[in-house]
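S.K.: Sharing a model prediction with you, sequence too.
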Amino acid sequence: MEIAVLGPLNARVGPASVVPSAPKPRQVLALLALNRGNPVGVSALVDELWGDRPPRSAEATLHTYVKQLRRMIGSALGPDHVLGPKDVLRRVPVGYRLDAPPDAMDVSRFERLASAGRAALEAGADAEGSELLVGALRLWRGPALADVSPGPVLRAEVLRLEELRLTALEERFGAELRLGRHRALLGELTALASRYPLHESLHAQLMLALHRSGRSWQSLELFRGLRRVLSDELGLEPSIRVRQLHEAILRGDTSLDAIRDHSDGGWSGAAQGHPDRASGWRGAATGAQVVAP
C-alpha cells in the first residue's frame, strides 16, 4: 500500500486507488493514514467528522465508512492476496488502525530525508544537507491533503505538516546562502515572503539574498514592508535580529558579503555567540553576529 498526503490524498494498493470519492470517508482514510501503525480512537474520528455536534448514529455511521474503505482495499488486494482488508484496516480496542510499511507514507520519507539533511548541516556539510533537504521537499505535490475538507483533528495535522515544510525550507535556504547561491534563491524566497507576510525568517533570508545580489535598496524596502505589516497586524516591531540585519545593510557592513561553507553561521545573540543553523554574517568590528533566519 502506498499513501501520499503531501498534496492531494492518494492511496493505492498496487495500481488501484483506494481513495473514496465521498468527503467523510476521505477524512477517515486521511486521519488513519497520518497515524499509520497507531490506533485512532473512535472519539477522535467522530470529532474529526462532526466536531462537537455528532449525530446519535455517529459510531454506526463511522463503521459504515470503515466498511466502505475495507471493500475498496479488498477489491484492490484481490481474492488471492495473503492479506485481507481487515488485516490492513484493523479494529482495535480503542478504535481503528491502518497497517502499512513505514516507507509506504510520503510523510515518513519526508521526515527521514529532512532529518538526515539537518544532521548533515549540523556536521557542517552544507552541500550534502541542502541536497537531502531538496529531496525531502520534492515529495510535496501541493498543500497537505489539498483535496480533503478537514475537520478539527486533520486541520491540526495539516498545520503541523506545513510547519515541518517551512522549517525544511528555512534550513535549505540557510545552507544555500552559506554556499553563495543567493541569486538562485531570489525567485523562491520572493514568492514565499509574499505568501507569508508575517514570517520574519523568510524575509530576513530574502533581505540578505537581495543585498548580496547588489539590490540593497530592495532589501531595505522589504524591511520597511515587513515592519509596516507587523505593526498594523500585531502592533509589533521586527525582532532585534532582523533590525540588526537592516542596520548592517544600511551601514554597508562588508561582513554581510562573507560566504561561508561550514556551520559557523546562524541566528545568534551577539553576546552569547552561539550560532544556529541559519545563514548569517559576523560583524567584523564588534564580533556580533547578525543573520538571516
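M.R.: The structure has been received and is ready for your questions. Numbering: from 1, shown residues only.

S.K.: from here on, contacts and neighbour counts on C-alpha atoms
M.R.: OK.

S.K.: quick one: contacts for the nearest residue to Val94 once chain neighbours are set aside?
M.R.: Leaving aside its sequence neighbours, Val94 sits nearest to Gly41 (Cα to Cα, 6 or more residues apart in numbering; 5.0 Å). Neighbouring residues of Gly41 by Cα atoms under 8 Å, 6 or more residues apart in numbering: Val94, Gly95, Tyr96.

S.K.: can you rerun that using 10 Å?
M.R.: Residues counted as contacts of Gly41 (Cα atoms under 10 Å, 6 or more residues apart in numbering) are Leu32, Asp47, Val92, Pro93, Val94, Gly95, Tyr96, Arg97.

S.K.: how many other residues sit next to the closest residue to the third one other than its chain neighbours?
M.R.: To tie it back to what came earlier, the one meant is Val92. Closest residue in space to Val92, ignoring its immediate chain neighbours: Pro39 at 6.9 Å, by Cα to Cα, 6+ apart. By other Cα atoms under 10 Å, 18 other residues sit near Pro39.

S.K.: how much space between Pro39 and Tyr65?
M.R.: 16 Å (Cα to Cα, to the nearest Å).

S.K.: sorry, back to before: most neighbours among the contacts of Gly41, which one?
M.R.: The residue in those with the most neighbours, by other Cα under 10 Å, is Arg97 (24 neighbours).

S.K.: The helix or strand hosting that residue packs against which elements?
M.R.: Per DSSP states H and E: Arg97 is located in strand 95-98. Strand 95-98 sits against helix 23-34, strand 40-41, helix 42-50, helix 85-88, strand 89-92, with contacts defined as 3 or more Cα pairs under 10 Å, 6 or more residues apart in numbering; DSSP states H and E.

S.K.: take a look at this one as well, against the first:
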Amino acid sequence: MQFRLLGPFEAHQDGRRVELGSRRQERCILAVLLLDMGHLVTTERLIDLLWDGRPPSSARGAVHTYIGRLRTALAPYGAQIRTGGDGYLVEREHHVDVDEFSQLAHRASATADPARRVELLDRALALWRGPLLAGTADGELRDRLQGPIEELRLASLELRAEAQLALNRHGPVINELTPLVARHPTREELVGTLMTALYRGGRQAEALALYRATRRELVEELGVEPGMRLREVHRRILHDDHRLERPGRPVYEVRVQEESLPWSVGGHPALEFCNTFAGWGHEPPLPGSEWLRTYRTLAVWTGHLGLADDAAVSRLIELARRDPDTADAELDAGRALRARLYACLTDPGDGAAFDAVARHAEAAAKTLVFRRGVDGRGRWWPDLVSGLRLPVHAVAWSAAELLADPRRATIRVCPDERCGWLFLDESGMRRWCSLATCGRTAGEAPCHSRS
C-alpha cells in the first residue's frame, strides 16, 4: 500500500484511494506506526501520544479496539499490524511518503552537483502537501511527532538554497527564504543564506538590516549572540567582499586543495576520521552531514591529518582519476570502517565492531614501512604499494594505536544532536566537542573558549 502523511492522511492501493479508520484516533495510531515503520511502538507510547499524557482509565482497552478495527480495514489489502511484546508494528513493505522524502533528501546531500541537488530536493519537497497529518493530528500531537521530519525539511530547504546560490540563482532564493526566515528568525543557517542572496542581488542594506534584526531576536529571545558563521557573513558584507561565499554547514570546515574538510576537534587522527560525519547522534542524518563525498576528499584529508605525505596524496589523486570505479569502492570501504570505528569507540563492549577494526589494522600492518621523518624521528607509514587502499590502511593503523592507548578511556561524545563528534577529554572538564559551535540550547549563552 501507499501512505501519505506529509499533509492530510491518505492511503492508496494500486492508485485508488482507500478509506481507513473511521475515527481520527485510529488514523493517528496507524500514522504513528507508519512513522516508525519496521519498529515496535509500545502501547504506552501510543496512549501517551493519543491522550497527550492525560489518558482515561479506559485508554489501553481503547487502543486495542482501534488496532482491531484497523486490522479489519487493512486485511483486504494484505497489510498487517503485528503484535510484538506490549506493542505493535507495521512491517517495512509499504510505500510511505515520509520515507521517500528522507531518501531523496539524503541522496541530494550526497551529490556534489548543485543542479542535481536542486532537482532531487525539488522532488523531495514536492511531497509535502501541507503540515504533517493535517486534519488528523492536532497541534500538540503534530509537535511531538514532527520534530525530526521538520528538522530534515528545514535542512533540505537550506541545502537547496545553497545549491541555488552555487548556480547564481539568488533571485529565487530571496523569494523563497524571505517568508521562511520570518517564521524561523533565529535559524542562523537560513538567515546567512538569505543575507548572501540579498548581497548578491545588490541589496546590501537589506542584508545588513536582516542581520541586525536577527541579532536582536537572538539576544532578546535566547540571550545569545550570533554564531561565528553568521558574523563572518556580516563582516564580509560590511567590507563589500565580492568573494563572499555561501554560508557553511552547521559545523566548521577548512579548505585544503580545494576540498572542504571538517574542522579538527578530536585530538587524534582516528577520532577525526569519525568526525568526517557530522550529526552522528541525529536520526536520520541531516543533509550535508557527510564530508567524505569523493575519494579525492579522502586522499586530501589523509594528507591533512599527517597520515600520508604530499607525494602520496598526489599519487592517490592521480590513481583515482585513472580508476574511478576502484576509487569509489575504496571510499565505500573507508565509510564502512568509519562506522565500525565509531561504534567501537563509543561502545567498548561492542566486540563485533572491535574485531572488524582489528582485521583492518592487521591488513594495514602488512603494508607499513618504517621511515625517518623530517624531525629525525622514525615512524610507520602506509606504503604506496597499497594503491588506492592506502587511506583505509592509514586510518586502520591509527585506530589500532588509539585502541591500545590508555587515552581511549578519555574519549567523549558531543551530546549536541546535530554533532555527535568524538574528542579526547583528558581534563575531564569539557562537555562539548567545540565550545564555539555546539551546546547552545535555548537560554544558554554560547561559550567563547575551550576548557
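M.R.: Perfect, I can see it now. Only a predicted model underlies this, so the values are computations on that prediction, with no experimental measurement involved.

S.K.: so what corresponds to Asp99 of structure 1 in structure 2?
M.R.: Using TM-score structural alignment, the partner of Asp99 of structure 1 in structure 2 is Glu91.

S.K.: Neighbours of the nearest residue to that match once chain neighbours are set aside, how many?
M.R.: The shortest distance from Glu91 of structure 2 to any non-neighbouring residue, by Cα to Cα, 6+ apart, is to Gly38 (4.7 Å). Burial of Gly38 of structure 2 is recorded as 14 neighbouring residues (other Cα under 10 Å).

S.K.: Tell me the spacing between Gly38 of structure 2 and Glu93 of structure 2.
M.R.: Distance of Gly38 of structure 2 to Glu93 of structure 2, given as Cα to Cα: 9 Å.

S.K.: ditto for Thr136 of structure 2
M.R.: Distance, Thr136 of structure 2 to Glu93 of structure 2, by Cα to Cα: 23 Å.

S.K.: do the same with Pro179 of structure 2
M.R.: 38 Å.

S.K.: excluding its backbone neighbours, what's nearest Leu210 of structure 1?
M.R.: Ser219 (5.6 Å).

S.K.: Show me what the one you found aligns to in structure 2.
M.R.: Correspondence of Ser219 of structure 1 to structure 2, assessed by TM-score structural alignment: Ala207.

S.K.: so its match touches Leu230, yeah?
M.R.: No: taking contacts as Cα atoms under 10 Å, Ala207 of structure 2 lies outside contact range of Leu230: 11.5 Å.

S.K.: Could you name every residue contacting both of those two?
M.R.: Val191, Gly192, Met195.

S.K.: for structure 1, which helix is longest?
M.R.: If you go by DSSP state H, structure 1 has its longest helix at helix 152-178.

S.K.: Arg200 of structure 2 and Glu206 touch, don't they?
M.R.: No: using Cα under 10 Å, Arg200 of structure 2 makes no contact with Glu206, being 11.3 Å away.

S.K.: More neighbours: which of those two?
M.R.: Using other Cα under 10 Å as the criterion, Arg200 of structure 2 and Glu206 rank with Arg200 on top: 19 against 13.

S.K.: Pull the number of nearby residues for the closest residue to the more buried one other than its chain neighbours.
M.R.: Nearest residue to Arg200 of structure 2, sequence neighbours excluded (Cα to Cα, 6+ apart): His170, at 6.6 Å. When neighbours are counted by other Cα under 10 Å, His170 of structure 2 registers 22.

S.K.: so what's the equivalent of His170 of structure 2 over in structure 1 up against?
M.R.: The alignment partner of His170 of structure 2 in structure 1, by TM-score structural alignment, is His182. Taking Cα under 10 Å, 6+ apart, we find His182 of structure 1 in contact with 173-174, 176, 189, 205-206, 208-213, 259.

S.K.: Check these and tell me the two furthest apart.
M.R.: Using Cα to Cα, the contacts of His182 of structure 1 span at most 18.3 Å, a distance reached by Leu189 and Ile259.

S.K.: Give the residue from these two that has the larger number of neighbours.
M.R.: Neighbour comparison, Leu189 of structure 1 and Ile259: the larger count goes to Leu189, with 23 against 19 (by other Cα under 10 Å).

S.K.: Just confirm the more buried one contacts Met207, I think it does.
M.R.: Yes: applying Cα under 10 Å, one finds Leu189 of structure 1 in contact with Met207, separated by 9.5 Å.

S.K.: Under the alignment, what does Leu206 of structure 1 map to in structure 2?
M.R.: Under TM-score structural alignment, Leu206 of structure 1 pairs with Leu194 in structure 2.

S.K.: SS state for the residue nearest to Glu91 of structure 2?
M.R.: Secondary structure for Gly38 of structure 2, judged by DSSP: H, G, I helix; E, B strand; the rest coil, is coil.

S.K.: again, but for Trp380 of structure 2
M.R.: When classified by three-state DSSP, Trp380 of structure 2 comes out as strand.

S.K.: circling back to that earlier point, quick one, which of the helices and strands packed on strand 95-98 of structure 1 gets closest to Gln272 of structure 1.
M.R.: For these, the distance to Gln272 of structure 1 is smallest for helix 23-34, at 39.8 Å, taking Cα to Cα.
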